[in-house]
Structure formats: structure tokens, C-alpha cells
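Novice: 3D, please:
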Amino acid sequence: MKKSAIAFITLPLLLLNISCEKGKAADAVNGTEKSDTVKTDTTEKTTTLTIDTVDFNKRMVALSNNDTTGRWPVKAPYPLPGALLPYNRIIAYYGNLYSTRMGILGELPRKEMLAKLQGEVAKWQAADSTVKAIPALHYIAVTAQGAPGKNNMHRMRMPFKQIDTIISWAKPINALVFLDVQVGHSTVKAEVEQLEQYLALPNVHLGIDPEFSMKNGERPGSKIGHFNAEDINDAIDILANIVRKNKLTPKVLVIHRFTQGMVKNYKAIKTVPEVQIVMDMDGFGSKILKKSTYLSYIYREPVQFTGFKLFYKNDNKKDWKMYSPEELVKFTPKPIYIQYQ
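Specialist: This next block holds a predicted model:
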């Protein structure tokens, strides 16, 4: 996309000491895993039951909105039993507790925020009764920084007590928790590994943001960064190992994207039974521009599942109006992860 086509992009820093806005262009599986032991005269075999593949395939076709190009649904290994997708649509609130301007999570008081989130979940459930809508809190656990910091990494890791707070907030409404990472000059592997104790919890999942991955030493925010397939595969490997080690159901990995260059060599991104990948169409703008971005970078470069981000303020500026659930469920493919900022 030419620069003029995304002229409305701003490149803010998610700094803790600067007020800013992040502006960009824009039913669980019924079966459970069981093992049956089959004995013969000489051997003993263990057979692991998997998901209902007929039901899974039917749901994936429905999610693809009957796409005829062959892109959707994406061919990938079947997930482990207990997978969240495509059985649920995740409705997430995004933000950081240190700032009221990074997102709705952190902007509103806890009780008001949770009530508003539950209201959005109800709207999505009404818009598509075939998929269960469930809430999530998507917390920025590592923020990119303009200053290099003590480790010269241009990133700041949030205190674990803040993550504990978010997890405690999620419990009363049975919400998922996503921990989001902006690596700055660090790496996906280094930042995700330090969150392993939380990712080992059944309801905690991961988000990674290519925008602030500055591979050539630039200051975060001075240009749009990127991840390559190797970066994303590092996150997938860590999550898959956590799932296997702790005998968990699959983890969801959300990858933000609003330009073509933010994700390179997408065809080399691996798909495994332990991890479900969501390419999330990030960014604000007019409906026409956001749909165009979704078609250009999400629909045309399929990985596994898709997401869509909505901005309460920036999608409602000028003559713009935020997409409704009823409008978004008509997209091809239907987004299965929705994030509000």
C-alpha cells in the first residue's frame, strides 16, 4: 500500500509517561480428550480420542462465509480437544492499567468496564447465535518505549502484580486473559518466555504486535515495525511446549496487523494442534478503508483465523461510524476474535 493511501496513520508510542492514542490504518468443544487402553496378547496401545472433525469442518466452512476462492477455510491440523475456536467468538477489551488512553481496559473503572464488555458480548451473541460469544481482557504486558531504558531494549515489562490484577478482574465474568507484547529492540522469544508462568494458566493466551518490533535499531514509533515468520513461529513453539508440558487445551495467539509489511513470509507460519492463530485487522478509519485493509492483508493472506479491531473513539470521528456486529458477521471470512480499544 502506498504511503498516500494510509495518510491517516499516526505512529504513537505506547509510553507510560506520555498521553497518546494508538492510531493505525486501518461453545467449547463438547468432547473431551480421553484415552482408551486396548490390550492384546503381546502389546498394549493407547488410543487418544480427538475432536468431532465433521462438526469442526462444518463450523469452519460457516466461518468462511462460503468463500469460493479456496483460501478459506485454511487447511491446518485439527486442534486438540477443548479448543476455543471456532466454537467461540472472543470479545476482548484492550489496554493497560497505567494509561487511560491506551484502550478501554484502563480507561474505565473496573466495574463499569466489565459491565460494558458484557454488554458487547451480548450484542455479538445476538448478531450470530451460531457461535458462543465469550469475554476477554487483552492487557499490554510489555510496552514499547521511546527511551532505551536500563537494558537498551526500548521496552518496558509491566510488574507481575498488574497481570495478577487483570487475572483477578477476569474471574467474576469468566473471561479469558490475553497478554500482549510490544518487543521494541528485544525479541518475541525473550519477551514471551518471561511470561511463561502466566501462559501456563488455562485461561491465559498471547498477543504479539509487529508494529513496535524495530529490527534495525530505530526508535519505536518512528516507523512501522514488522515480524517475520520466524518471530511468530518462536511464539508458537513456546505456546505449544507450554500446552504439551502442562496438558492444556490449545492456546490462542493474536497477531496484530494493519499493513502488508508488518508480517513477512506469512506462508511459512506454522500451524500446530496446540496453538490457534488469529490475524487481527488492527487500525482505525472509515468503514470503506477498514474493509479494504481486511481484504488486502487478512483475507488475501490466510493463516488460520481472523480478527477485527474496533475503536470506540477513533472509528467514530468525522463522518466515520464504527462497524456493528451485524455488519462484521457478513465479512468473508467472519472474524472470530473482536477487540475493542
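
Novice: all contacts plus neighbour counts: C-alpha atoms, from now on.
Specialist: OK.

Novice: What ranges does this protein have for its strands?
Specialist: 35-39, 44-48, 88-95, 132-144, 155-157, 176-181, 204-208, 227-228, 251-257, 263-264, 275-281, 305-310, 337-340 (DSSP state E).

Novice: Adding mean neighbour count and distance to Tyr294, write the ones you listed out as CSV.
Specialist: What follows is these, written out as CSV (neighbours: other C-alpha atoms under 10 Å; distance: least, C-alpha to C-alpha, whole Å):
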stretch, mean neighbour count, distance to Tyr294
strand 35-39, 10, 41
strand 44-48, 11, 38
strand 88-95, 25, 18
strand 132-144, 25, 21
strand 155-157, 22, 29
strand 176-181, 26, 21
strand 204-208, 24, 18
strand 227-228, 20, 18
strand 251-257, 25, 9
strand 263-264, 20, 14
strand 275-281, 26, 6
strand 305-310, 25, 8
strand 337-340, 22, 13
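
Novice: For the residue positioned nearest the centre of the chain, give me its contacts.
Specialist: Centroid check for the chain by C-alpha atoms, centre = their mean gives Val254 as the closest residue, at 2.3 Å. The neighbours of Val254, taking C-alpha atoms under 8 Å, 6 or more residues apart in numbering as the test, are Leu206, Gly207, Ile208, Ile277, Val278, Met279, Asp280.

Novice: Here is the second sequence; please produce its structure so I can put it next to the first one:
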Amino acid sequence: MPGSPALGPLDKDLVTKAARLEKLSRAYAAGRTPLPVMELITVVAKASPGKDRMYRGRLPDAKIQEYLTVARKHRMLLLLDIQPGRAKILPEVKRLERWLKEPDVGLAFDPEWAVGPNQVPGRVFGRTTGAELDSIASYLSGLVQAHELPEKVFVFHQLSTRIVTGEQALKKHPGVVTIKSVDGIGAREDKVKTWGKVTANLPAGVHAGFKLFSTEDARHGPLMTPAQVLALRPRPEFVVYE
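Specialist: I've put the predicted structure just below:
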């Protein structure tokens, strides 16, 4: 997020970071052609209510355009990430429709920051359901078909099994590639355990993703290497560095 190094390395110096990302992505090729991705937190959860008491802030369109311009220059995808706070997720997704109609823009959802009407982000873990995720995937599928777009990426982040309930309600939708990104923090052995638990019952058609925390994970030992990440089963199709 711009100006927030704690929320990932893409807070500034985008051109330099894009070149670094291109180099890193090649370490994950494993016989395939890697596709680098910039993930931009477009709606961020906050500890204060704000004027509408939704406990979230929104990035201005001009800043989204700045990131999209750099992503396009380097032939990358741009994912717009939403941490909705108390707001409902689907209206927040639809608010970004002008961007989601672009051929190289996808969506990410961070449900641990999706809290109830009397809860505060950061004090409790938020949650979602398979049915809610399915409604988002269905909406994206409609955009793809209506505007004849390439496949649209939809990522949902998950750090523990309790974040998502009724996951099997999430179905495959034409034109949408759905990815569960496992966001467990800690030493390698702990991350691998979390990986096993959270990917144990992937719905049909949902791909697996894996997140590495450059600062938090490193406090517990060496950061996992690309070879170690690719050795996970199921093999991650999407790898995030934060």
C-alpha cells in the first residue's frame, strides 16, 4: 500500500520494485512461464471508524492508475485487494467495477479484516463464507462474459481454517481463476503445518497460493526458498511476498 511499508514492499519506488519482482518470478518458473503480479491494497481496514463508521479507508483512483501504469509497462497483472472492515464485501467489489473491467486487473479479498457490525478490525479476526466468496466469483464471471475479457484472477487470503466456513459452497465460474492464498506466519515448520490444514479441503477448481512475510517470517529463521515453496503439496500456483 502506498506509504505503508509495513503492508508490503510496493509502497514506493515502483519501477525498481517491478524489476526486482520480474527477477524473483523467474526463480519460480519450474518449466513454466511465470506471470508477475502487483497486489495493491485498495480498501484498507482501520482501527478508527471514519465518517461512515465502516472502519476502512479507500485508495483514490489516481493512485490505482499509477500502479496500473507501472504494472502494464512491465506486463504484469494488478490485483486490487480489499480489507472491508465493517463494510459488506460485494458492494466494495462492485465499487471497483471500472477497474475490474480492465483485462489485466484482478481482485483479492482479505476476510480476516471483514468484521461484524459491532467489531473492530485488528481486535478480532474477521470471517467469510463459501457462499459469500461464490457471490464474488459469480459477479466477476459476469463481468468477464459481458465484456469479453481474459480470465480474471480472484484471490482470497486465509491464515487459519476458522476464517472461512462452508467453503464447499464456492464453485467454479467461467472465466474466473480462484486462488486461496495461505497466509500463515512463522518458522518454516509452522508455515508448512498451516499449509496442510488450510489446503486440506480445497473446493474443486480452487488453486493454492502461499504467502511469505519478508520481515515476520525471517524473525523465526531463514525465509523459505523458491525451491522449498515449490516442494509444497499441493504445489502453489501463486506466491506472494509481503
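
Novice: hmm, back to that, conserved subset of the contacts of Val254 of structure 1 in structure 2?
Specialist: With both residues aligned by TM-score structural alignment, their matches' C-alpha atoms under 8 Å, the contacts of these that structure 2 also has are Leu206, Gly207, Ile208, Ile277, Val278, Met279, Asp280.

Novice: coming back round to it: out of the contacts of Val254 of structure 1, which is nearest to Met214 of structure 1?
Specialist: Nearest to Met214 of structure 1, judged by C-alpha to C-alpha, of the contacts of Val254 of structure 1 is Ile208 at 13.4 Å.

Novice: measure the residue mapped onto the closest one from structure 2 to Val44 of structure 2 for me?
Specialist: Under the alignment (TM-score structural alignment), Ile208 of structure 1 pairs with Phe109 of structure 2. Distance, Phe109 of structure 2 to Val44 of structure 2, by C-alpha to C-alpha, to the nearest Å: 11 Å.

Novice: Pull up the overlap in contacts between those two.
Specialist: Joint contacts of Phe109 of structure 2 and Val44 (C-alpha under 8 Å, 6+ apart) are Ile82, Gln83.

Novice: nearest to Asn57 of structure 1, of the strands of structure 1?
Specialist: For the strands of structure 1, the distance to Asn57 of structure 1 is smallest for strand 305-310, at 13.5 Å, taking C-alpha to C-alpha.

Novice: From the contact counts, what lies against that closest one?
Specialist: strand 275-281, strand 337-340 (3 or more C-alpha pairs under 8 Å, 6 or more residues apart in numbering; DSSP states H and E).

Novice: now that strand: which residue numbers in structure 2?
Specialist: With TM-score structural alignment applied, strand 305-310 of structure 1 matches the range 207-212 in structure 2.

Novice: Run through who's touching the matching stretch.
Specialist: By C-alpha under 8 Å, 6+ apart, the list of residues contacting stretch 207-212 of structure 2 reads 177-185, 195, 199, 223-224, 229, 234-242.

Novice: Likewise for stretch 177-188 of structure 1?
Specialist: Residues outside stretch 177-188 of structure 1 that contact it (C-alpha under 8 Å, 6+ apart) are 136-145, 152-155, 166-167, 170, 191-192, 203-215, 217, 219-220, 231-232, 234-235.

Novice: which residues in structure 2 does that stretch match up with?
Specialist: Under TM-score structural alignment, the match for stretch 177-188 of structure 1 is residues 78-89.

Novice: In JSON lines: the strands of structure 1, plus distance to Arg244 of structure 1.
Specialist: Converted to JSON lines, the strands of structure 1 look like this (distance: least, C-alpha to C-alpha, whole Å):
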{"stretch": "strand 35-39", "distance to Arg244 of structure 1": "16"}
{"stretch": "strand 44-48", "distance to Arg244 of structure 1": "14"}
{"stretch": "strand 88-95", "distance to Arg244 of structure 1": "22"}
{"stretch": "strand 132-144", "distance to Arg244 of structure 1": "23"}
{"stretch": "strand 155-157", "distance to Arg244 of structure 1": "26"}
{"stretch": "strand 176-181", "distance to Arg244 of structure 1": "19"}
{"stretch": "strand 204-208", "distance to Arg244 of structure 1": "15"}
{"stretch": "strand 227-228", "distance to Arg244 of structure 1": "25"}
{"stretch": "strand 251-257", "distance to Arg244 of structure 1": "11"}
{"stretch": "strand 263-264", "distance to Arg244 of structure 1": "27"}
{"stretch": "strand 275-281", "distance to Arg244 of structure 1": "11"}
{"stretch": "strand 305-310", "distance to Arg244 of structure 1": "22"}
{"stretch": "strand 337-340", "distance to Arg244 of structure 1": "24"}
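
Novice: That'll do, ta.
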